[in-house]
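In: any chance you can model this:
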Amino acid sequence: MKDSQLTVTAYDWVPGFAQGHVRDLRVRWALEEAGFPYDVEVMAQGTQKKPAHLKRQPFGQIPTLEIDGQTMFESGAILWRIAEASAALLPDDAAARDRVLSWVFCALNTLEPPVGMLATLELFVSDKDAAARLRPEIAAAVTGVLERLVVALGDKPHIVGHFTVADIVLTTVLRDVPDDLLADLPSLRAYVDRHTARPAFQTALAGQMTLFAENAAKYERAG
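Out: Next comes the predicted model:
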């Protein structure tokens, strides 16, 4: 993959609450860690639902990754494909790889859905009274999962041996956990801080945020 032509799709701008959290960040981070050069195809808001993009992403979402003209979608699948091509993101040992794969799916299937429900309540449910009634129950579910993650992580710096693609997925999901839920879980706060301090993450984040800053004015005028 290092010598392939790689292109990531990304929005030119999103509202403030989503900036730094759009999932092309995961893909950019993995590519930066792997040392794989890539281009970014910038998409204006609204164009993601047009036929050209729906051909490569049936649900009109971001990101996709084009590899020598062949397109993949779903950030988890894309990250695993990158990891398979990079010694930096997967261990050599087969058993350790299986553990990494398990943690990737854990992040996507066990942790991310309830975290996403909290975000939906806060940002997209118009009935704020209903959202306030539901939040404690959802927050308790998230906290329960986080507490099990604390036990599994223990005092390790990474979830499986050295830094892997599982840490990328877990970190990007944990960044979306509200601060009040992480406040009493210092090992997870430190885990996130440790991984977001990595140069590859900082480069990926800067790439995403620069696009938003460059294109903000046209959306402000449109609004």
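In: going forward, measure contacts between C-alpha atoms and count neighbours the same way
Out: Fine.
In: what about the closest residue to Arg99 other than its chain neighbours, which SS state?
Out: Counting by CA to CA, 6 or more residues apart in numbering, Arg99 lies nearest to Val160, which is 7.0 Å off, once chain neighbours are set aside. Here Val160 is recorded as coil under DSSP: H, G, I helix; E, B strand; the rest coil.
In: tell me the contacts of Val160?
Out: By CA atoms under 8 Å, 6 or more residues apart in numbering, the residues touching Val160 are 96, 99-100, 166.
In: just the residues you listed: which are in strands?
Out: Using DSSP state E, no member of these falls within strands.
In: can you lay out these as CSV showing distance to Thr7?
Out: Below are the contacts of Val160 laid out as CSV (distance: CA to CA, whole Å):
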residue, distance to Thr7
Ala96, 29
Arg99, 29
Val100, 25
Ala166, 22
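In: by neighbours, which of those residues wins?
Out: Counting neighbours by other CA atoms under 10 Å, the top entry in the contacts of Val160 is Ala166, with 27 neighbours.
In: distance of it relative to Val22?
Out: To Val22, Ala166 is 18 Å away according to CA to CA, to the nearest Å.
In: any chance you could map the strands in the protein?
Out: Applying DSSP E to the chain gives strands spanning 6-11, 39-43, 64-67, 70-73.
In: longest helix in this protein, by residue count?
Out: helix 128-153 (DSSP state H).
In: flag every buried residue along that helix.
Out: Across helix 128-153, burial judged by 16 or more other CA atoms under 10 Å covers 131, 135, 138-139, 142-143, 146, 149, 153.
In: return the closest of those with respect to Arg221.
Out: Ala131 (31.7 Å; CA to CA).
In: pretty sure the closest one contacts Phe124?
Out: No: here Ala131 lies out of contact with Phe124, judged by CA atoms under 8 Å, at a distance of 9.5 Å.
In: helices of the chain, residue ranges please.
Out: 24-34, 51-54, 75-84, 94-105, 112-123, 128-153, 165-174, 179-182, 186-196, 199-222.
In: one more, please, to line up against the first structure:
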Amino acid sequence: MISTITVFERSPDGGKGLARDTRVRWALEEAGQPYEVRLVSFAETKKPAHLALHPFGQIPTYEKGDLTLFETGAIVFHIAEQHAGLLPEDANARARAITWMFAALNTVEPPILDLVTARIVEGNRSWSEERLPLVIDRIRARLEQLSTRLGDADWLDGAFSAGDLLMVSVLLRLRMSGILDEYPNLAAYVARGEARPAYRRAFAAQLAINAPTTC
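Out: The predicted structure is shown next:
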């Protein structure tokens, strides 16, 4: 039975790999699992059919048999539990990898998303220029801690895991800001993630949907 994920028919980022379906695609590719996609428009995500799959009207969703999931962390965790390649067999190492999954989404990603809000949503507010440095400082504080923990290791805890998959996906959001370049070991860490064949396949699949059409 093949899983189906919902993705935007046109991603806001134009296929640069920042849409959250890329994380799910990457996990499926790492696990060697085929999948199908169902394209939806932004308007369709707010309609009853999609809201039945995702109560908050977002993407992606994951369907396989009678199971429907939403939230990328939950989907990636499910894939990692069902298939080899994303979680270690050793119980303690497995628990640590899961911890890094939570850390990526709950500790590192929120201030990074706040930067997007500060620049795009709040950029025209009178207080935006004063708030922006505070947001960037919070990001740097997290990156400093993460950089120290990673050190010169290739991955966060031994072999590549779902924790690295989510952490790399989160850090990719900083590339355009230039902040990531201030931490060479984290920039190299992200580059290693992007170099993985499974990531390249996931990225190419998402980009193909967003590629300009020619007559």
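In: so which of the contacts of Val160 of structure 1 hold up in structure 2?
Out: Compared against structure 2 with both residues aligned by TM-score structural alignment, their matches' CA atoms under 8 Å, the contacts of Val160 of structure 1 retain 96, 99-100.
In: okay, those in CSV with distance to Ala206 of structure 1 next?
Out: As requested, those are exported to CSV (distance: CA to CA, whole Å):
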residue, distance to Ala206 of structure 1
Ala96, 31
Arg99, 31
Val100, 27
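In: how many other residues sit next to the spatially closest residue to His195 of structure 1 that is not a sequence neighbour?
Out: Distances taken as CA to CA, 6+ apart place Thr171 nearest to His195 of structure 1, at 7.0 Å, with adjacent residues excluded. For Thr171 of structure 1, the number of neighbouring residues by other CA under 10 Å comes to 21.
In: quick check: the aligned residue for Thr171 of structure 1 in structure 2?
Out: If you follow Thr171 of structure 1 across to structure 2 using TM-score structural alignment, you land on Val168.
In: wait, its match touches Gly193, no?
Out: Yes: with contact defined as CA under 8 Å, Val168 of structure 2 and Gly193 form a contacting pair (6.3 Å).
In: quick check: the gap between the closest residue to Val177 of structure 1 other than its chain neighbours and Ala85 of structure 1.
Out: Nearest non-adjacent residue to Val177 of structure 1, counting by CA to CA, 6+ apart: Val115, 6.1 Å away. Computed as CA to CA, the Val115 of structure 1 to Ala85 of structure 1 distance reads 30 Å.
In: quick check: closest non-adjacent residue to Leu186 of structure 2.
Out: Nearest to Leu186 of structure 2 is Ser147, by CA to CA, 6+ apart, at 6.1 Å.
In: so what's the counterpart of the one you found in structure 1 up against?
Out: Aligning on TM-score structural alignment places Ser147 of structure 2 opposite Val150 in structure 1. Counting by CA under 8 Å, 6+ apart, Val150 of structure 1 touches 185, 187-188.
In: over to Thr107 of structure 2?
Out: Arg142.
In: which position in structure 1 pairs with it?
Out: With TM-score structural alignment as the criterion, the equivalent of Thr107 of structure 2 in structure 1 is Thr110.
In: swap in Gln33 of structure 2?
Out: Looks like Gln33 of structure 2 aligns to Phe36 there (TM-score structural alignment).
In: how close does that match get to Leu6 of structure 1?
Out: 8 Å.
In: try Glu74 of structure 1
Out: Glu74 of structure 1 is 16 Å from Leu6 of structure 1, by CA to CA.
In: same question for Gln57 of structure 1.
Out: From Gln57 of structure 1 to Leu6 of structure 1 the distance is 16 Å (CA to CA).
In: repeat that for Ala87 of structure 1.
Out: Relative to Leu6 of structure 1, and taking CA to CA, Ala87 of structure 1 is found at 18 Å.
In: looking at the two, which one has more neighbours?
Out: Leu6 (20 against 12).
In: show me the contacts for the more buried one.
Out: 37-39, 65-68.
In: just the buried residues of those residues.
Out: 38, 65-66.
In: any chance of those residues in JSON lines, plus distance to Leu211 of structure 1?
Out: Below are the buried ones among the contacts of Leu6 of structure 1 laid out as JSON lines (distance: CA to CA, whole Å):
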{"residue": "Tyr38", "distance to Leu211 of structure 1": "15"}
{"residue": "Leu65", "distance to Leu211 of structure 1": "18"}
{"residue": "Glu66", "distance to Leu211 of structure 1": "20"}
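In: which single one of those residues is nearest to Arg26 of structure 1?
Out: Leu65 (11.5 Å).
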